[in-house]
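> Have a look; sequence and predicted model below, questions after that.
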Amino acid sequence: MLSSQNASELILSQQIELKKSTVPFAQALGCVLGEDIRADRDFPPFDRVTMDGYALASKNYAKGQRAFKVESIQFAGEPLNTLLDKTACVEVMTGCMLPENADTVIRYEDSIRQANEVTFLDNLALQKNIHRRGSDRKKGDILLKAGQQLRAPDLAILATVGKTKVQVYTFPKVAFITSGDELVPVEQKPLAHQIRKSNVFAVSALLKPFIEEISHFHLPDDLPETIRQLTDILQQFDVLILSGGVSAGKKDYIPEALDRIGVDRLFHKIAQRPGKPMWFGKKENQLIFALPGNPVSAFMCAVRYVKPWFMQNAGLEIEKQEAILAENVEFKPDLSYFMQVTLKQENGQFWAYPCEGHGSGDLANLSRAQAFLELPQTTESLFEKGNVFPLWKW
């Protein structure tokens, strides 16, 4: 069995080739850029006035002149105005172009106006209140880099440079496949020996920010039919996430079926609890995650292994957090232990409090907990309060 760390490293080392598509920029929120976005002109594109007031040639103020005639007025959105008389000034509004021959703007608050003449206070700072052309970015500068996920402010950048359509990487097409004759649809009333499907909804919600959509399939406990359906699904999707059928039961057909259709097994079983039977493989440019069927096991594997891969695939930094163990914990098996915990934050640090349920089938307990604390595989059985361990939040 692989350690949890080795399993994670192996999964993250696997990449699939992403395709590109062109979409309207307003629909690109959350997409991963497939091209660099460059400034099509200087930012700002002109010397921009940043305060309502008066624009003038500062040398005259520096020589002692305080009273200036108001020669004209300049509004935002108007073509460039010119200060014709350098002993005069131009009334200007925030966002307008700085008039030619002017090099400073004095605020209304620092002036007294009477009719068509304005007098400025003494000892004012000069050559201020101007956002100089190109001071933010120069024409041709990269504003957004290929591989980054587009956030709300990035759409404004695309609009500013006139990028009406943008190249983005398409999220992988994902199939979530449940298996087991004991599972029935949510809307169906289960018989005494049946349960409703639930894993697909928890895992789909966890991965929603990093995928376009998830299609759901269900496999019966029948090897030939499992092989037939998996063969068909592999032809349609980039990533397959399976739940159930990977342990050692007589009807756990998933590993054999995947082997029969040519999927290369990269590992089967991780030295951990819960989630020990997890299976992972690859076929050409497709990845297959086969999770255990028990709800807590499936969800833990999705949080610890599947979500980080999708984050990396989307060009995002994988969240690495830690927490301080708030109580002594004993765990004897030589396995990594992903313990359900609740969290309290003190002085910028998380304290993790054990919040265990009744085993890997107790999905209701996941609503009480907030994260998994990863206690490392070791021959020691006591994990002492105050030690720091990796934290996997959902």
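That came through, no problem. Residues are numbered from 1 along each chain as shown.
> Please count neighbours and contacts with C-alpha atoms only from this point.
Noted.
> Grab the most central residue of the protein for me.
Of all residues in the chain, the one closest to the mean position by C-alpha atoms, centre = their mean is Leu316, 5.5 Å from it.
> so it sits right up against Gln148, yeah?
Yes. Using C-alpha atoms under 8 Å, Leu316 is in contact with Gln148, at 7.3 Å.
> quick one: Asn60 is in a strand?
No. Under DSSP: H, G, I helix; E, B strand; the rest coil, Asn60 falls outside any strand and is assigned helix.
> how close does it get to Val118?
As judged by C-alpha to C-alpha, to the nearest Å, Asn60 and Val118 stand 14 Å apart.
> next one: Ala7
Separation of Ala7 from Val118 (C-alpha to C-alpha): 74 Å.
> now swap in Val161 and tell me
39 Å.
> and if you look at Ala175?
Distance from Ala175 to Val118, by C-alpha to C-alpha: 71 Å.
> Those two - which one has more neighbours?
Ala175 (23 against 19; other C-alpha atoms under 10 Å).
> helix/strand/coil for the more buried one?
Assignment for Ala175 (three-state DSSP): strand.
> list the contacts for it?
Shown in contact with Ala175 (C-alpha atoms under 8 Å, 6 or more residues apart in numbering): Ile214, Ser215, His216, Phe217, Ile233, Phe237, Val239, Leu240, Ile241.
> and the comparison structure, right after this:
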Amino acid sequence: MSLLPVETALAKIFERIPAPQPEIVALPEANGHVLLEPLLARHNQPPFNASAMDGYAVRAEDFAEGVSTSVRLVGTSQAGSAYSGTLNSGEVVRIFTGAPVPDGANCVMMQEVATVTEGRVSFSELPKAGKSIRPMGYDFADGEALLAPGTRLTPYSLALAAAANAPTLTVARRPTIAVLSTGDELVLPGAALAPSQIVASNAFGLVPLLSPFAQAVADHGIARDDFSDLRGKLEAALEADIVVTSGGASVGDHDIVQDVLKDLGVEIDFWRINMRPGKPLMFGTRGKSLIFGLPGNPVSAMVTATVFLLPALRRWLGEDEPLGPRLVLPLAEPLPPNTARRHFQRATIETAGSGATRVRPISETDSGHTSSLAQAHALIIQPENDPGQPAGALVEVIPL
């Protein structure tokens, strides 16, 4: 079987992802969710002409160039308690930031340029109409679409939603995810290692990596390389929308994940990708469940999850850019030639003394070398058969 190109594998995965399903969530629970319906403003913001600073509300036409003018202080406007009258010629109102500008006023002069003497105010600068006033609807207007469907909600967009007076938002329902590690050699962290055993680490990276995109991520522990044990744990895991296994997805004598999945009615779509690290990636479906069989090597598992699982989850949620953020940065040092498989090269991002941001390849490429992945800030996407690139050349990277 030939190796599947990365783009082809992603396209096959995307074809199997269901359309996003709506649910309504309260604003305090909406962080990280993806909008399925636009956020519409429910009022004008500000809802009135508002002062942009502490100072005095005046009529600019009361002041003429070269003429020293003082005006009579007639009241105060502050947030939550507006001046109730109309400002007439020769009058001024003390005003505070965010307070409504009185009717008749068309300028706010900051208090630093004001002199108050016996109830009258003069200014060291000439007032100009519109100065330091936020007009009604300056931020947004009633009914305006503020955030489009496909937007991942952040603390900043939630502050906007609150300002727009939206107590709830319609978002895409997040999937449930089951994670299962496989292998006779695995033990949990903290265990005493017997000969030929290794510590299971994949789930401890995968669960927090996937959790921001999921309704819940359940860790189903470790399944042994035994048909019955593996079948029982996979059958329970298949209750989830998305099942993620690590290890045993290849075709070695002890790699039985595919056989068990087929026995459980899973249709295997593909299982070998033209990339490194992470060639033995498996993808299949059963009903509405998606199944990802990640390689057992920890770097391969995390890289394939970053390259395939995260885009799949973004597509599930209806995000505008399912591939996620990409950067184009200059190399801090040369990038060696690549093989016929696309390389997702570990790298650090650094800022030089000049202030320029650069990406530096990490020379370690072993798929079991977890410490180098932990040091990485990004993955350089190096095309197939790339001849190598000199320092300073621009490369595409996936931020981690």
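The structure has been received and is ready for your questions. Here the structure is a predicted model, which means the values were calculated and not measured.
> Would you pull the TM-score for this pair?
For this chain pair, the superposition-based TM-score is 0.87 by TM-score structural alignment, normalised by the length of the first structure; 389 aligned residues with a C-alpha RMSD of 2.7 Å.
> Which neighbours do Leu316 and Gln148 of the first structure have in common?
By C-alpha under 8 Å, 6+ apart, no residue touches both Leu316 of the first structure and Gln148.
> which one in the second structure is aligned with Asp40 of the first structure?
Matched across to the second structure, Asp40 of the first structure falls on Arg42, judged by TM-score structural alignment.
> From Asn165 of the second structure, how far out is its match?
6 Å.
> and those two? which has more neighbours close in?
Arg42 (17 against 14).
> How about the contacts made by the aligned residue in the first structure for Arg224 of the second structure?
Aligned by TM-score structural alignment, Arg224 of the second structure pairs with Pro220 of the first structure. By C-alpha under 8 Å, 6+ apart, the contact set of Pro220 of the first structure is Ser179, Gly180, Asp181, Thr226.
> Which ChimeraX command selects the buried ones in those residues?
To isolate in ChimeraX the members of the contacts of Pro220 of the first structure that are buried, counting by 16 or more other C-alpha atoms under 10 Å, one can use:
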select :179,180,226
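> Keep only those of the contacts of Pro220 of the first structure that are in helices.
Counted as lying in helices by DSSP state H, out of the contacts of Pro220 of the first structure, are Thr226.
> Counting only strands, which of the contacts of Pro220 of the first structure make the cut?
Ser179 (DSSP state E).
> Mind putting the contacts of Pro220 of the first structure into CSV with distance to Thr50 of the first structure?
Below are these laid out as CSV (distance: C-alpha to C-alpha, whole Å):
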residue, distance to Thr50 of the first structure
Ser179, 63
Gly180, 66
Asp181, 69
Thr226, 67
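> From Gln167 of the first structure, how far out is Thr160 of the first structure?
Distance, Thr160 of the first structure to Gln167 of the first structure, by C-alpha to C-alpha: 16 Å.
> Please apply the same query to Cys301 of the first structure.
33 Å.
> Let me know the closest of the contacts of Pro220 of the first structure to Lys19 of the first structure.
Lys19 of the first structure has its nearest neighbour among the contacts of Pro220 of the first structure in Thr226, at 28.8 Å by C-alpha to C-alpha.
> show me the contacts for that closest one.
Here Thr226 of the first structure is in contact with Leu219, Pro220, Tyr253, Ile254, Ala257 (criterion: C-alpha under 8 Å, 6+ apart).
> Narrow the residues you listed to those in strands?
Checked against DSSP E, those include these in strands: Leu219.
> Can you turn the buried part of the contacts of Thr226 of the first structure into a PyMOL selection?
To isolate the buried members of the contacts of Thr226 of the first structure in PyMOL, using 16+ other C-alpha under 10 Å:
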select buried, resi 219+220+253+254+257
